[in-house]
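Novice: here you go, sequence then predicted model.
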Amino acid sequence: MNMALEARISNPAGLLPDSVQAANLLYKAAHSAGVPGNTLELVHLRASQINGCSACVDSGARGARKAGETDERLFALAAWRDTPYFTEAERAALALAEAATRLADRSDPVPDEVWDEAARHFGEKELAALVLWIATTNFFNRINVTTRQPAPQHWG
């Protein structure tokens, strides 16, 4: 059943323009802490895949490709644990993104081993940026999925 045929309301950011400034500040903060841009792109895309946010999956994949990501890595992202395409730091960031996105799936949502592996690759400021970016991605995913914001149609 395809329920995402039509948005329930216009994009909430368009209806509440003050939210755009807040979103831009979150984006800027997360992207200014030294985490590689491609890692943030992968984290955003993976959380969006988990949440089934078509608009963010579409924009995330396009943004990642524009930033230089290969199709090979993008196609394998959902199965990142079983492919050789990702660095250890990227794997740690992806594990953190999955755990922080699936909070209700286990009694210890972000286990020490996931956090400790991320901390092995990222400093405190970078970890803060990753957590902020994962939370921001989940924020947008929930808005878009709830209001059925569609992925844009691309022709050609």
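Specialist: Nice, I can see it. Numbering: from 1, shown residues only.
Novice: only C-alpha atoms from now on, for both contacts and neighbour counts.
Specialist: Will do.
Novice: report the central residue of this protein.
Specialist: By CA atoms, centre = their mean, the chain has its centre lying nearest to His44, at 1.6 Å.
Novice: structure B:
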Amino acid sequence: MTERMDLGSLAGEAYKAMAGLDRFVAASTLAKPLLELVCLRASQINGCVYCVDMHSSDAKRAGESDARLHAVAVWREAPFFTRQERAALAFTEAATRLSTTDVTDEVWEQAAAHFTQQELAALVVAVATINAWNRMGVATRMTPESYK
């Protein structure tokens, strides 16, 4: 796999705008470990090797266990996740797979039961942002940092 271009240097203003979305989400009251799980799951679904590498590494540095990281792809069957994390992961999957599914009322209500309105807004922005990053990473075949 060869990286196609350095989008950051060619579209710096776009990267700055995306970083602004990341700062908004980071400033929310959503827990950093939860955000890493959300970003990891969306990145797995989208096949973004750069973002899978980054978010699994960031989650590990933040204290996430190997067992939980390995189980994110099969979170529905794994016993390692809280109800709040499950609600966030269900929302992430639904909002990431818009071409094949919908964010149903059930998924929305489950998330709303575990997050404040402000947190839910941040979760919506977090999922939208990681999906945009994934699309940039996949399209340009960004090389994972751990491989460089």
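Specialist: Nice, I can see it. Treat the numbers as computed from the prediction; the structure is a model and nothing was measured.
Novice: need the TM-score from the superposition.
Specialist: Scored against TM-score structural alignment, normalised by the length of the second structure, the superposed chains reach a TM-score of 0.95; 148 aligned residues with a CA RMSD of 1.2 Å.
Novice: pretty sure the residue nearest to the centre of the first structure contacts Ala135?
Specialist: No. With contact defined as CA atoms under 8 Å, His44 of the first structure does not reach Ala135; the gap is 9.6 Å.
Novice: with the second structure superposed, average distance for the longest helix anywhere in the first structure?
Specialist: Taking DSSP state H as the assignment, the helix of the first structure that covers the most residues is helix 124-146. Here the mean offset of helix 124-146 of the first structure against the second structure after fitting is 0.5 Å, by mean CA distance after the TM-score superposition for the first structure.
Novice: output the residue interval of the second structure matched by that helix.
Specialist: Mapped onto the second structure using TM-score structural alignment, helix 124-146 of the first structure covers residues 117-139.
Novice: pull out the buried residues from that stretch.
Specialist: Buried positions in stretch 117-139 of the second structure, judged by neighbour count with 16 or more other CA atoms under 10 Å: 119-120, 122-131, 133-135, 137-138.
Novice: next: stretch 46-60 of the first structure.
Specialist: Buried-residue list, stretch 46-60 of the first structure, by 16+ other CA under 10 Å: 46-51, 53-60.
Novice: got the contact list for stretch 81-88 of the first structure?
Specialist: Glu72, Arg73, Ala76, Trp80, Arg91, His121 (CA atoms under 8 Å, 6 or more residues apart in numbering).
Novice: where in the second structure does it fall?
Specialist: By TM-score structural alignment, stretch 81-88 of the first structure lines up with residues 76-83 in the second structure.
Novice: tell me the buried residues in that stretch?
Specialist: Result for stretch 76-83 of the second structure [16+ other CA under 10 Å]: buried residues Phe81.
Novice: export the contacts of stretch 81-88 of the first structure as a markdown table, with columns for neighbour count and distance to Val35 of the first structure.
Specialist: Below are those laid out as a markdown table (neighbours: other CA atoms under 10 Å; distance: CA to CA, whole Å):
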| residue | neighbour count | distance to Val35 of the first structure |
| --- | --- | --- |
| Glu72 | 9 | 22 |
| Arg73 | 18 | 18 |
| Ala76 | 15 | 21 |
| Trp80 | 18 | 19 |
| Arg91 | 20 | 13 |
| His121 | 15 | 10 |
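Novice: with secondary structure added, can I get those in a markdown table?
Specialist: Output for these, formatted as a markdown table (DSSP: H, G, I helix; E, B strand; the rest coil):
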| residue | secondary structure |
| --- | --- |
| Glu72 | helix |
| Arg73 | helix |
| Ala76 | helix |
| Trp80 | helix |
| Arg91 | helix |
| His121 | helix |
